[in-house]
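Asks: No letters, just coordinates:
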């Protein structure tokens, strides 16, 4: 990555914190962004805090999609950013109104000590609660000052009243002042103090009204809610990650009305009940939520059918991901047909849904029930570990989703001679739109891959292709790479280790689990296989295709 001159200078400026008082006062607003980026990349939390506390614009965006090789911001820098936002709330000159942290979180335990999604969520909730407590302390201090000011005005009024009475008595005893002048002097003395008293009373009443509105809960009336929202100084947008350990803290933060208001773009929940998920959704603003990801929660068919009507109240919801949520359509439970009918009706209300991800939900023969209910065609469909039947794949290849798919994941669904025609028809329908395809662990042999290669080659928009854990020989891999040379848009290819690289004893048609666990032959050099495949790419003039057999570190999102 080539750095610009501004970036190089910014890194040098933020490297010495002792010099910050010299340059902070002279920095023009257009240089705050490169300085903040340099402070993040150079891990300078003190510089991050000072820049954020003086941020000159209404919006600050930190995070977003990272480029290949770019790491997430350091944990200390993120903490400094959040503390600086809270400190800036007490400054009337603070310009920040929207803090956008969507996509900021990194992988827990990654390089550079990034802050993961769970830790960031907890830190944001703590920040919201602390900001409210600070605002309440400031209101109490202001109220105390107003009380003292009001008391001083009352004392001054009493003194002036006594002086007026003394003057009036003196004039009545023959001091020579006329009645009109006496009344005028008395009134003018009283009118001035009365106006000040009225202003003080009005100000105290206004502060008391605001305090009562801030203390009011989220279940108040619409008028109270509008009053609470009027006190919000900074709206914080983020992706929230909630599990059983953090659920209560997140609930309190979302239910807190104060100067900081949390807004959620993508909500990820793990190991919490349906009722807890409902509570969280009830507390989220309706306009901001784009997607929900539910993992390792015992939803069941009835639980999902219960959640869907609530999900439909979020007009921008475009992504629904369910991973290991105990959706089992194979068991003959009482009321299963009714639950399926409720589930189908609930899916029809998701008007903006474009992404549907279902992992290990045991849905053989029921794909038509789910996908035919959706009012709009999907763009992203992920169906790994679903034990899809030939009828499921046949429906998918003819459905209204096939021609709009941009991303398709059919990993760990067995492909054989009976399902191969449906796969080929599906690829033909999606040939102009499909950009990412995963067929890892589908049991593709050399013969099946040979029949599938013409259909894969026809997907001219395909950018990434994953075929890991398939029982392919070296000859099959060479045919695969030769096909990749002729695909102009392809940039990433995840290929399986050839069968020749494994130790002896592997079955003739090994499963994906066996290929994952079986040791590789120590006498075989993996780099030799990689070199042979890369040579085929080079001979075809395709140095822009990234080849890898590393399943754990493969990331299709790094394409482009």
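Replies: All right, it came through fine. Nothing here was measured: the structure is a model prediction, and the numbers come from that model. Residues are numbered from 1 along each chain as shown.

Asks: only C-alpha atoms for contact and neighbour calcs from this point on.
Replies: OK.

Asks: and residue 265, helix, strand or coil?
Replies: Following DSSP: H, G, I helix; E, B strand; the rest coil, the label given to residue 265 is strand.

Asks: For it, grab the count of nearby residues.
Replies: Residues near residue 265, counting by other CA atoms under 10 Å, number 22.

Asks: Not including adjacent chain positions, what is the nearest residue to it?
Replies: Of all residues not flanking residue 265 in the chain, residue 289 sits nearest, at 4.5 Å (CA to CA, 6 or more residues apart in numbering).

Asks: ok, second structure coming up, stack it against the first:
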């Protein structure tokens, strides 16, 4: 109740920006967090900027896991936050040393205008470069002020020296000869002092204009060392890099300054192996947890080249490869050696717990890939992998089976020959498996009927996806009757029954045909949904959600 009252008050306080000068200076440090949360929720970028610029604590965490249905922070608020971080570097009231933005990015074009992963990465890199340039300008201004002060002191000394000499020349002396000799000596010494002063100024100007005198490289090196030693804020984030943003990200990671960029999860798209190598070389080795490579033509040899670099990141536990053209063909020379190098590279990933391989076309090679991993996996995603019966037989007996919490075998064709391996696999994972996807696997009513006892034995299963399988209303009814007897199951993604499609489908349609074939408009499609939900209601279950919406299905909503 108190927390709710604090949130309501915080939202009311940040709603009027004109009053912020009156209350901001008196706010205790423990209220900055609820005020910042209220500013984000109410989309008050000016309040966000003022709070972040004066942040009183050592660390600031923005982002993280959001509640179901909760939109990400508004783009304007994120931009205001980043600008305030740069301004806070010169604000003595700001105590921030760690800025954690991991998980902040939303879906591009989503509700509420969130900032997507690519846009956030570009904005972060721009912030790092701007902070570096600002510190350089500040140091140059300080150096210029110091030089002017020193020059003014020298001019004052020269004036005092000249005035003292003039006074001595005006003093009467009875001995003309000795007086003339003294004047000559003094004037000579004054001339020497003037020459020395000119020399000092020339030497100082030459040092200041060092690049023109060939001293630019050493000055730049000293400046880079000085900037690198002045890291004020460590920025942690998830980075999304593609061909358009690669140069900017590389520049930000390679630069030294008051902001140091660190990466938790790295996602790269459509860039070459050499570019990925460059990024990995620039990343700090302690903070990287996962690497996601998409739509890049790595090949088996390219991936084998990257794996030794990945092994240098001690905390790396997730590796995802999607559409990376790992087409294994034995008739190509050198493929066996490259696959052996790939297996040896995977063996070096000591902390790997998640492996996702999408459409890599490596039939019959699952044993080579998974048997080399030193630790059992908890998440294994193998969609569109053209798995063979030997692959599934190995997986059901591997050291990974008993520890799997998520398993995705979508778009791998299952039949009578692979069914024993699948049943054995489900039996091995029955005590740990929480999320299972068998979408587009060609499961008919008969195959599903043989598989239902094994599915029902998965005691902790929370979500089950069976979309794009050729099932009838009768098969779906049996599926739902089994699902209501699974107390841990919270979400079931079922396919549209064959009766809902227009005539003309083959006897055993593929998932692509089921996806493209039009539904029969003369059939009341909602009847199937009503029938299945009635089965759930009659069982007394109120916590089980049924859906056939493949595009909006999200298994993470049940966690």
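Replies: Everything's here; your move. In this text, all values refer to a predicted model and were calculated from it rather than measured experimentally.

Asks: wait, what's in contact with residue 402 of the second structure?
Replies: The contact partners of residue 402 of the second structure, by CA atoms under 8 Å, 6 or more residues apart in numbering, come to 428, 429, 431, 432.

Asks: so how far is residue 556 of the first structure from the spatially most central residue of the first structure?
Replies: Among the residues of the first structure, residue 239 comes closest to the average C-alpha position under CA atoms, centre = their mean, at 2.4 Å. Here residue 239 of the first structure is placed at a distance of 21 Å from residue 556 of the first structure (CA to CA, to the nearest Å).

Asks: what does residue 500 of the first structure give?
Replies: In terms of CA to CA, residue 500 of the first structure sits 27 Å off from residue 556 of the first structure.

Asks: Same drill for those two, tell me which one is more crowded.
Replies: residue 556 (19 against 14).

Asks: The second structure: which residue goes with the more buried one?
Replies: Under the alignment (TM-score structural alignment), residue 556 of the first structure maps onto residue 555 of the second structure.

Asks: Skip the chain neighbours and tell me the closest residue to its match.
Replies: In space, and not counting its chain neighbours, residue 555 of the second structure is closest to residue 463: 6.1 Å by CA to CA, 6+ apart.

Asks: What's that neighbour aligned with over in the first structure?
Replies: Residue correspondence to the first structure (TM-score structural alignment): residue 463 of the second structure is matched to residue 464.

Asks: How about the secondary structure of residue 161 of the second structure?
Replies: Put simply, residue 161 of the second structure is helix when judged by three-state DSSP.

Asks: what number of residues lie near it?
Replies: The local packing of residue 161 of the second structure (other CA under 10 Å) involves 14 other residues.

Asks: And it, how close does it get to residue 184 of the second structure?
Replies: For residue 161 of the second structure, the distance to residue 184 of the second structure - CA to CA - is 16 Å.

Asks: where along the second structure do the strands fall?
Replies: Using DSSP state E, the strands of the second structure run over 59-61, 98-100, 233-242, 259-269, 290-294, 318-322, 354-358, 379-381, 406-408, 435-437, 463-465, 491-493, 545-547.

Asks: now these as CSV including distance to residue 25 of the second structure?
Replies: Formatted as CSV, the strands of the second structure follow (distance: least, CA to CA, whole Å):
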stretch, distance to residue 25 of the second structure
strand 59-61, 19
strand 98-100, 22
strand 233-242, 23
strand 259-269, 26
strand 290-294, 41
strand 318-322, 44
strand 354-358, 47
strand 379-381, 49
strand 406-408, 50
strand 435-437, 50
strand 463-465, 50
strand 491-493, 49
strand 545-547, 49
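
Asks: Residue 134 of the second structure: which of these is closest?
Replies: Counting by CA to CA, residue 134 of the second structure lies closest to strand 259-269 out of the strands of the second structure; the figure is 11.2 Å.

Asks: Quick check: the closest one compared with the first structure, mean distance?
Replies: Comparison of strand 259-269 of the second structure with the first structure after fitting gives an average deviation of 0.6 Å (mean CA distance after the TM-score superposition for the first structure).

Asks: Give the aligned range of that strand in the first structure.
Replies: Going by TM-score structural alignment: strand 259-269 of the second structure matches residues 260-270.

Asks: Please list the outside residues in contact with that stretch.
Replies: 102, 124-125, 128, 131-132, 232-244, 253-254, 277, 284-285, 288-297.

Asks: Please repeat the previous calculation with a cut-off of 7 Å.
Replies: Residues outside stretch 260-270 of the first structure that contact it (CA atoms under 7 Å, 6 or more residues apart in numbering): 128, 131, 232-243, 254, 284-285, 288-297.

Asks: Now, of those, which are buried?
Replies: For the contacts of stretch 260-270 of the first structure, a burial check counting by 16 or more other CA atoms under 10 Å picks out 128, 131, 233-243, 254, 284, 288-297.

Asks: so how far is residue 82 of the first structure from the nearest residue to residue 80 of the first structure once chain neighbours are set aside?
Replies: Excluding its sequence neighbours, the residue lying closest to residue 80 of the first structure (CA to CA, 6+ apart) is residue 49, at 5.0 Å. Distance, residue 49 of the first structure to residue 82 of the first structure, using CA to CA: 8 Å.

Asks: how deep is the closest residue to residue 313 of the second structure other than its chain neighbours tucked in, by neighbour count?
Replies: Leaving out its chain neighbours, the residue that sits closest to residue 313 of the second structure by CA to CA, 6+ apart is residue 285, at 4.9 Å. Residue 285 of the second structure has 18 neighbouring residues, counting by other CA under 10 Å.

Asks: now residue 226 of the first structure
Replies: Using other CA under 10 Å, residue 226 of the first structure has 11 other residues around it.

Asks: and the angle for the helix or strand containing it with strand 260-270?
Replies: Using DSSP states H and E, the element containing residue 226 of the first structure is helix 222-230. Angle of helix 222-230 of the first structure versus strand 260-270, following axes from the mean of the first three to the mean of the last three CA atoms, to 10 degrees, is 100 degrees.

Asks: How about the contacts made by the counterpart of the residue nearest to residue 265 of the first structure in the second structure?
Replies: Under the alignment (TM-score structural alignment), residue 289 of the first structure maps onto residue 288 of the second structure. Contact analysis of residue 288 of the second structure by CA under 7 Å, 6+ apart lists 263, 264, 265, 313, 315, 316.

Asks: Looking at those residues, spot the one nearest residue 493 of the second structure.
Replies: Distance ranking of the contacts of residue 288 of the second structure against residue 493 of the second structure, using CA to CA, places residue 265 first at 28.7 Å.

Asks: What's the local residue count around the closest one?
Replies: A total of 22 residues lie near residue 265 of the second structure under the criterion other CA under 10 Å.
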